[in-house]
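**Q** coords please:
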Amino acid sequence: MQSSIRLSDVEVPFNLANRDERLQFIDDIMQEFLFQILMMRKRWGLHEGGVLILGITAIILGAWDLGIGELAGGGDYRRVGLFGDNSGLLHVADFSLMLALLSLISWIGVFGGLWIRYPIMRENIVYLTIANLGVQLGHIYSHSNSTKFPFGSELGDWGGVAVGNLIMLFLSIIVVHRAVIETRDIHVEERHNHPDPRKVAREWRDHSLRAWSIGLGCWIILTNISAWSGSHSVALRPPIEQDMTLFVAMHVISGIAAIILLVHILWYPQFMLGSSGDRIQSTRAREVAGEYIPRTTKNSQGICPICNVETPALKLSDGSYEVPCTTESCQNVGVPGTSCKECNSMIPSRITCQKCGSSTTIVSHFSRSEAW
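**A** Okay, the predicted model is just below:
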């Protein structure tokens, strides 16, 4: 992660963990949000601004009906389709058709801008776009059978929303979220490994994605709200007596919030991993492509670098080290440089070989490939 400030350096204005240790996770999440907001203020520029303006424009143009009355009047619901003499699209008001085409062009601009700006997320842009369309079509289908959905709806009317959200959850959580998380894991394991477990722990903290995951979940919710309110505002059959302005406003506001979150969802992995050249893929996809071989998770026994005899030093699967306490009456083991939990003695950072008598550092008892 290339930035002038690290996530672990950010200080939250309050510390709930001081009151209750169980609230530490809230402090951690708030720290991540503050860090990401700070980085957005520093890193977002004209490109992100242009994409957001296009997205907001697309949403507003698609929902605009003032002075037209096409949506408020319900249109001619007997005409459907995109092509042909009876096409519903070709029989809308001219100004409404123009706004629809401008909205479509704006959405194409949004997609193109995201595609150019976030190259390592291109595959995931496609997945999230399909997920978004799935939810939109699902709500449209449910409203086509029940114009006031979900009010007064039957069980079968939920089919469209259910299928749309299954597509959304599969693509956004199982595909995109998993790919980003596992790419982050490989990135930290391969590029930020270090003999000092404290530095490794800090790297894991600096590459935390909990706030990003919350943002992805909020995007899913906002996409559903926008799709439902948009479908609800145009689902009634004429003559329409109910004022649907509230639902149109809800559609626009939630849609704008969703596009802002979408840019953030695509930007942060690019910001975190883009400079390293990592591709956003799941571990399984990398294994199939032969690009990744899972590391062994077994513990490693230390070997004296002088006489090649096994020593009591142990390197755990998480990269940390354990050595026995040197106090005669204590049988405990601990991390070098820390206090023993049994006798409070200092766990040594060097170990003496019982065969050759050499005193060497713990790290030197493991091969370079194991240490790094």
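**Q** switch to C-alpha atoms for all contacts and neighbour counts from now on
**A** Will do.
**Q** same for the lengthiest strand in the chain, what does it pack against?
**A** Ranked by residue count and defined by DSSP state E, the top strand of the chain is strand 310-315. Applying 3 or more CA pairs under 8 Å, 6 or more residues apart in numbering; DSSP states H and E, one finds that strand 310-315 makes contact with strand 300-303, strand 321-324.
**Q** what packs against the helix or strand following the last one?
**A** Scanning forward in sequence from strand 321-324 by DSSP states H and E, the next helix or strand is strand 333-334. If you count contacts as 3+ CA pairs under 8 Å, 6+ apart, strand 333-334 packs onto strand 321-324.
**Q** chain center to the strand it packs on: distance?
**A** 36 Å (CA atoms, centre = their mean, to the nearest Å).
**Q** could you also give me the structure for this next sequence, so I can compare it with the first?
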Amino acid sequence: MSETVEATEMASSTMSEMPFHLRDMNLKFEFSNIHPIFSPIDKVRKEIKFIVLLAFTEWNKELIIALCVGTIAFLLGSLSADIFSGGNPELVGLEGMRKVGSFSFFQMLLALIGWVWFVYLMWTQFPVMRVHSISMLLIWNGLMFLQVLFHQKNSDFPKNMVLSDMMYGVLIMLVIFFFIYFFWKAVIETRDLHVQIHHVHEDVRVMEKEMREHSLVGWGSLLVFWLVNAFYSCWNGVHYVARRSDQNSMFYIMHIISGLLIVPVFMLLMWYPQRMLGSEVRISTTAAITAEIELAQGSLKIQDDAKCPECDADVELQRESDGQLSVPCATETCTNQSGIIGTACNICKEKFPTRFECKSCGVNLPYIDCVPDLEAW
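**A** Now for the predicted structure:
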């Protein structure tokens, strides 16, 4: 019982490094007071509030600069005289580029430089999310391109839409949905593995508490909001240009307003998983990790600098990629034999021990208490 209390206190001391926790969030008004069916809405609101407040508290100068660069790059590319006028539909390609005014051309170059700088900042600030950040930016461009395809033969899209004219746009949309789902699944399963490895506990209730503290319902809601908002922004922009003969400035205004939300929400989506899981983790699905282990024939192991909590003596153990602990066999005749705790040794058929007896100080405790605390959350 004392060992469980000590482990809980250790986890609590690590969690105290956070300025505040998800469980500390309170809402001034809860929809669940009207009817319990609205409790999921309160859960999403509470988690989004936690994410936003944590970002306001912890974002450093580099992240704020990245936010400003991305926002300015978007405005430079959107607030253009050629876009506002609708452009000339008869000029395309290089000929259209040559007819662009000098100021608009310079503005376009500045926007391009800004986006390159923004991508570089994302690459350096979010090392864990590098691939996913590039994928999300490509998805944003894909949303704009599919809107162009939707409006190519129907400037009033979605009015009078013909399914045969939407084939390529729908194909791009399906690809986007696939990558969004893969991104969401990779983050969710990496979170699950993180909790199983770094917050493992004998008491299931403690594990459930940690899983609630690492909830990603709010993050997933932000992901859905980002996708819908980016789709809406792209539709407004393309729709405004497509209807040159009957331009409505409201489409252009809504394109700008909704577009201003894309960059900050995008950065929250990249920052929050890295903040939760740490900068050393690799965001990947369980299937990908399992395949990697099988290809490596089970040789992938995480080396832990395990020490006795009483005397700091080295403890011989390894942690597998799935989070299970591999310890040496307790039988003296079995040398250099290690295996998962609780499984049987191939030589002596004895089960690998669950407890460790220190030869320096004589303390006897579970192996799990010797694992260093590496979690970022």
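**Q** still on that earlier bit, out of the helices and strands packed on strand 310-315 of structure 1, which comes closest to residue 14 of structure 1?
**A** strand 321-324 (33.8 Å; CA to CA).
**Q** redo the helices and strands packed on strand 310-315 of structure 1 as JSON lines? Include mean neighbour count.
**A** Listed next are these as JSON lines, based on neighbours: other CA atoms under 10 Å:
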{"stretch": "strand 300-303", "mean neighbour count": "19"}
{"stretch": "strand 321-324", "mean neighbour count": "22"}
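**Q** among the ones you listed, which comes closest to residue 264 of structure 1?
**A** That would be strand 321-324 among those, by CA to CA, at 37.8 Å.
**Q** what's that closest one aligned against in structure 2?
**A** Across structure 2, nothing matches strand 321-324 of structure 1 (TM-score structural alignment).
**Q** and the helices in structure 2?
**A** 2-15, 39-58, 61-78, 81-85, 93-98, 102-125, 130-152, 167-198, 204-213, 217-242, 249-259, 262-277, 286-295 (DSSP state H).
**Q** and residue 325 of structure 2, which of those is closest to it?
**A** helix 167-198 (9.3 Å).
**Q** what residues of the closest one count as buried?
**A** Going by neighbour count (16 or more other CA atoms under 10 Å), the buried part of helix 167-198 of structure 2 is 169-170, 172-173, 176, 179-180, 183-191, 193-198.
**Q** any idea how far the spatially most central residue of structure 2 lies from residue 192 of structure 2?
**A** Nearest to the geometric centre of structure 2 sits residue 273, at 4.3 Å (CA atoms, centre = their mean). For residue 273 of structure 2, the distance to residue 192 of structure 2 (CA to CA, to the nearest Å) stands at 12 Å.
**Q** excluding residues flanking it in the chain, which one is nearest the aligned partner of residue 232 of structure 2 in structure 1?
**A** The alignment partner of residue 232 of structure 2 in structure 1, by TM-score structural alignment, is residue 225. Once flanking residues are discounted, residue 225 of structure 1 sits nearest to residue 254: 6.6 Å by CA to CA, 6 or more residues apart in numbering.
**Q** dump the residue contacts of that neighbour.
**A** 222-223, 225-226 (CA atoms under 8 Å, 6 or more residues apart in numbering).
**Q** redo that, cut-off 7 Å
**A** Applying CA atoms under 7 Å, 6 or more residues apart in numbering, we find residue 254 of structure 1 in contact with 222, 225-226.
**Q** ok, back up a step: with distance to residue 24 of structure 2 as extra columns, can I get the helices of structure 2 in a markdown table?
**A** Shown next, in a markdown table, are those (distance: least, CA to CA, whole Å):
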| stretch | distance to residue 24 of structure 2 |
| --- | --- |
| helix 2-15 | 12 |
| helix 39-58 | 9 |
| helix 61-78 | 25 |
| helix 81-85 | 47 |
| helix 93-98 | 55 |
| helix 102-125 | 28 |
| helix 130-152 | 30 |
| helix 167-198 | 20 |
| helix 204-213 | 10 |
| helix 217-242 | 15 |
| helix 249-259 | 31 |
| helix 262-277 | 16 |
| helix 286-295 | 31 |
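**Q** and residue 58 of structure 2, how many neighbours?
**A** 12 (other CA atoms under 10 Å).
**Q** before we move on, back to that, out of the helices and strands packed on strand 310-315 of structure 1, which comes closest to residue 242 of structure 1?
**A** Set against residue 242 of structure 1 and scored by CA to CA, those come closest in strand 321-324, at 69.3 Å.
**Q** residue 222 of structure 1 is in contact with residue 258, isn't it?
**A** Yes: assessed by CA atoms under 7 Å, residue 222 of structure 1 is found in contact with residue 258 at 5.6 Å.
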